[in-house]
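**Student:** this is a predicted model, with the sequence first.
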Amino acid sequence: MTSDSAPLTIAIDGPSGSGKSSVSKAVAARLGIGYLDTGAMYRALTWWCLDQGVDLADEAAVVVAAEALPLELSTDPEDQRVVVGGTDVTADIRSTAISSEVSKVATNTGVRPILQQAQRDRMAAIAEETGGVVAEGRDITTVVAPDALVRLLLTASEEARLRRRSAEVHGAVDEEAIAATRDQVLRRDRDDSAVSQFTVAADGVVTVDTSDLDFDESVEAVLAVVASLAAHARG
């Protein structure tokens, strides 16, 4: 932020279970600015392809679907809605069925530039409308918004990430629940690592390790980085 009136742009990357989505929404709410879940865009496209009978293995067909994706996303971090072709898919895109297929779309090298440009456009519109934006995903700090005022990599140990995602998906953190979550979380990260860098911070990106932080502490840690960088930018 170069002046008090300039939009505050915050880019947050991180692997599955690092807390980036929940923390990003809380940070946006605390700051009173808009929020963009870029991962929801890949999930929405996955849902749309399956709904329209598009073979996810047909990369060219998925690219065509991406170009015409009829997507609506809310910008309110406390009231997230994802609508595709008039259908509210907010809950559907978080299903195991979509989670198990989304990497096929997210690793499609023809799809990524299309959605990345859509993300830039949405970030600019949200920032203009609300005075700022928190955008989170996997290559936001490096590809989508490398010029963002605040660029953060949220990370956590594998154990912590599996425990969190298990609690989210299965409502339990016992050995069986964690085992059921392991493949989904680690395979998604492994697959996506082939097309984006979200495990090691790029130059100028601040790492926040949430392994030993609870939710509130993670939010405060991010807000502290935002405050510090915003103050520095103001001189």
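**Tutor:** Yes, it's here. Residues are numbered from 1 along each chain as shown.

**Student:** okay, CA-based contacts and neighbour counts for the rest of this
**Tutor:** OK.

**Student:** tell me which element residue 136 is part of?
**Tutor:** Using DSSP states H and E, residue 136 sits in strand 132-137.

**Student:** surely residue 151 is in a strand?
**Tutor:** Yes. Counting by DSSP: H, G, I helix; E, B strand; the rest coil, residue 151 is part of a strand.

**Student:** who touches the strand holding residue 136?
**Tutor:** Strand 132-137 has contacts (Cα atoms under 8 Å, 6 or more residues apart in numbering) with 7-14, 20-21, 24-25, 27-28, 33-39, 123, 126-127.

**Student:** tell me which element residue 233 is part of?
**Tutor:** Judged by DSSP H and E, residue 233 forms part of helix 215-234.

**Student:** please enumerate the helices of this structure.
**Tutor:** Per DSSP state H, the chain carries helices over the ranges 20-31, 38-52, 59-67, 96-99, 102-106, 111-130, 158-170, 175-192, 215-234.

**Student:** can you lay out these as JSON lines showing distance to residue 136 and mean neighbour count?
**Tutor:** Converted to JSON lines, these look like this (distance: least, Cα to Cα, whole Å; neighbours: other Cα atoms under 10 Å):
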{"stretch": "helix 20-31", "distance to residue 136": "7", "mean neighbour count": "21"}
{"stretch": "helix 38-52", "distance to residue 136": "6", "mean neighbour count": "21"}
{"stretch": "helix 59-67", "distance to residue 136": "20", "mean neighbour count": "18"}
{"stretch": "helix 96-99", "distance to residue 136": "17", "mean neighbour count": "15"}
{"stretch": "helix 102-106", "distance to residue 136": "15", "mean neighbour count": "21"}
{"stretch": "helix 111-130", "distance to residue 136": "10", "mean neighbour count": "17"}
{"stretch": "helix 158-170", "distance to residue 136": "17", "mean neighbour count": "19"}
{"stretch": "helix 175-192", "distance to residue 136": "15", "mean neighbour count": "17"}
{"stretch": "helix 215-234", "distance to residue 136": "13", "mean neighbour count": "16"}
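
**Student:** putting a second one here so we can go through both:
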Amino acid sequence: MTDAQTLGRALDELLQPERFKDYGPNGLQVQGDRPVRKLVSGVTASKAFIEAALAQNADALLVHHGLFWRGQDGRITGWLRERLRLLLAQGVHLWAYHLPLDAHPELGNNAQLGIQLGLRADARFGDQDLGFVGDAPSALVELGAWPAHVQQILGKAPVCVPGDGRPVRRVAWCTGGAQGYMEAAMAAGADLYITGEISEPQAHLAREMGVAFMACGHHATERYGAPAVGRTIAAQLGLEHEFIEIDNPA
């Protein structure tokens, strides 16, 4: 068991949120009043996740997508009111880390996705060095091998735009909604860029520039960082930890 201040300090020391310019507040988003025995991690602080965590006797929650984002008007109504009501009624703490949880070199979403896909980064690219770049595994030099490989690991068929079909020597990746990093990935020398989502311009860029693009799912690519951080912090502080997966087709 520990107190919220100790848990918050441990998370901040590990993830260093002060290094990032982000779209919302990182760190403690909802202050509870319980001592922490059990930490539950997840991808998004949805109502379904909060309810599932409460059913497992969580004292504190750790997520990648929190409750508050730049551009919200500040009114506590609708879905936001309901999520807050559940947390406040039970005195449960909520921590959320967005870009810091993407970027951590060993435990973050990008590092953990790389481990899942058999990739090891040797360089970084993009805004705030969020993207990772590394050599393709020898068994995956042929682009045609990648869709099945990704589907087997992530359980989701990717959207693939093949570019010019060149051999895949270098792979760049950045989880979630990082489709806008494709030009930076190409500049970093990628033959294949992997992210979570695709927008209209990326298909044209892949076809015109020859670099393959794969959208593997926002949620599917970002479900590995929070449990990795949760396990590490729980072990450090002597807490119980559980990761709760809430399926999301996005």
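**Tutor:** Now that the structure is in, tell me what you want to look at. Treat the numbers as computed from the prediction; the structure is a model and nothing was measured.

**Student:** care to give me the TM-score?
**Tutor:** Aligned and superposed, the two chains score 0.27 in TM-score terms (TM-score structural alignment, normalised by the length of the first structure); 113 aligned residues with a Cα RMSD of 5.9 Å.

**Student:** could you give the angle of the helix holding residue 233 of the first structure to helix 20-31?
**Tutor:** Relative orientation of helix 215-234 of the first structure versus helix 20-31 (axes from the mean of the first three to the mean of the last three Cα atoms, to 10 degrees): 60 degrees.

**Student:** which strands or helices does helix 215-234 of the first structure pack on?
**Tutor:** helix 20-31, strand 150-155 (3 or more Cα pairs under 8 Å, 6 or more residues apart in numbering; DSSP states H and E).

**Student:** touching the longest one from outside, list them.
**Tutor:** Applying Cα under 8 Å, 6+ apart, the set of residues contacting helix 20-31 of the first structure from outside is 12-14, 34-35, 37, 76-78, 133-137, 154, 215, 218-219, 222-223.

**Student:** quick one: it to strand 150-155, angle?
**Tutor:** 140 degrees.

**Student:** what's the angle from helix 20-31 of the first structure to helix 38-52?
**Tutor:** 120 degrees.

**Student:** how about the strands in the second structure?
**Tutor:** 27-30, 38-44, 60-65, 93-96, 123-125, 131-135, 159-161, 170-173, 192-195, 212-215, 240-243 (DSSP state E).

**Student:** and these as CSV, adding distance to residue 81 of the second structure?
**Tutor:** Shown next, in CSV, are these (distance: least, Cα to Cα, whole Å):
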stretch, distance to residue 81 of the second structure
strand 27-30, 12
strand 38-44, 16
strand 60-65, 16
strand 93-96, 15
strand 123-125, 38
strand 131-135, 34
strand 159-161, 35
strand 170-173, 35
strand 192-195, 32
strand 212-215, 33
strand 240-243, 24
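
**Student:** out of the ones you listed, nearest to residue 50 of the second structure?
**Tutor:** Closest approach to residue 50 of the second structure among these is made by strand 60-65 (8.1 Å; Cα to Cα).

**Student:** so the closest one versus strand 38-44, what angle?
**Tutor:** 20 degrees.

**Student:** would you mark the buried spots in strand 60-65 of the second structure?
**Tutor:** 60, 61, 62, 63, 64, 65 (16 or more other Cα atoms under 10 Å).

**Student:** packing partners of that strand?
**Tutor:** Checking 3+ Cα pairs under 8 Å, 6+ apart, strand 60-65 of the second structure ends up next to strand 38-44, strand 93-96, helix 225-237.

**Student:** which residues touch the last one?
**Tutor:** Contacts to helix 225-237 of the second structure, defined as Cα under 8 Å, 6+ apart, come from residues 1-2, 7, 10-11, 39-43, 62-64, 101-102, 107-112, 240-243.

**Student:** and the buried ones among the residues you listed, selectable in PyMOL?
**Tutor:** Applied in PyMOL, the following selects the buried portion of these according to 16+ other Cα under 10 Å:
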select buried, resi 7+10+11+39+40+41+42+43+62+63+64+101+102+107+108+109+110+111+112+240+241+242+243
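
**Student:** quick one on the thing from earlier: make CSV out of the helices of the first structure and add distance to residue 82 of the first structure.
**Tutor:** CSV is the format used below for the helices of the first structure (distance: least, Cα to Cα, whole Å):
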stretch, distance to residue 82 of the first structure
helix 20-31, 15
helix 38-52, 8
helix 59-67, 15
helix 96-99, 14
helix 102-106, 16
helix 111-130, 14
helix 158-170, 19
helix 175-192, 21
helix 215-234, 24
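
**Student:** closest to residue 84 of the first structure out of those?
**Tutor:** Taking the helices of the first structure one by one with Cα to Cα, helix 38-52 is closest: 6.9 Å.

**Student:** out of everything not next to it in sequence, what's closest to residue 226 of the first structure?
**Tutor:** residue 150 (6.2 Å; Cα to Cα, 6 or more residues apart in numbering).

**Student:** ah, wrong one, I meant residue 242 of the second structure
**Tutor:** residue 40 (4.9 Å).

**Student:** I'd say the one you found and residue 96 touch.
**Tutor:** No. Counting by Cα atoms under 8 Å, residue 40 of the second structure sits too far from residue 96 to count as a contact (11.9 Å).

**Student:** list residues touching both of the two?
**Tutor:** residue 62.

**Student:** neighbours around the closest residue in space to residue 123 of the second structure that isn't next to it in sequence, how many?
**Tutor:** Leaving aside its chain neighbours, residue 123 of the second structure sits nearest to residue 133 (5.2 Å; criterion: Cα to Cα, 6+ apart). Neighbour count of residue 133 of the second structure, defined by other Cα atoms under 10 Å: 24.

**Student:** which one of the helices of the first structure lies closest to residue 208 of the first structure?
**Tutor:** Checking the helices of the first structure against residue 208 of the first structure by Cα to Cα gives helix 215-234 as the closest, at 7.3 Å.

**Student:** ok, residue 84 of the second structure - contacts?
**Tutor:** residue 30.

**Student:** could you check how far it is from residue 226 of the second structure?
**Tutor:** 20 Å (Cα to Cα, to the nearest Å).

**Student:** do the same with residue 4 of the second structure
**Tutor:** Residue 4 of the second structure is 18 Å from residue 226 of the second structure, by Cα to Cα.

**Student:** between the two, which is the more surrounded one?
**Tutor:** For residue 4 of the second structure versus residue 226, neighbours defined as other Cα under 10 Å are more numerous around residue 226 (28 against 20).

**Student:** just checking, residue 207 of the second structure touches residue 213?
**Tutor:** No. Residue 207 of the second structure is beyond contact range of residue 213, at 9.4 Å (criterion: Cα under 8 Å).
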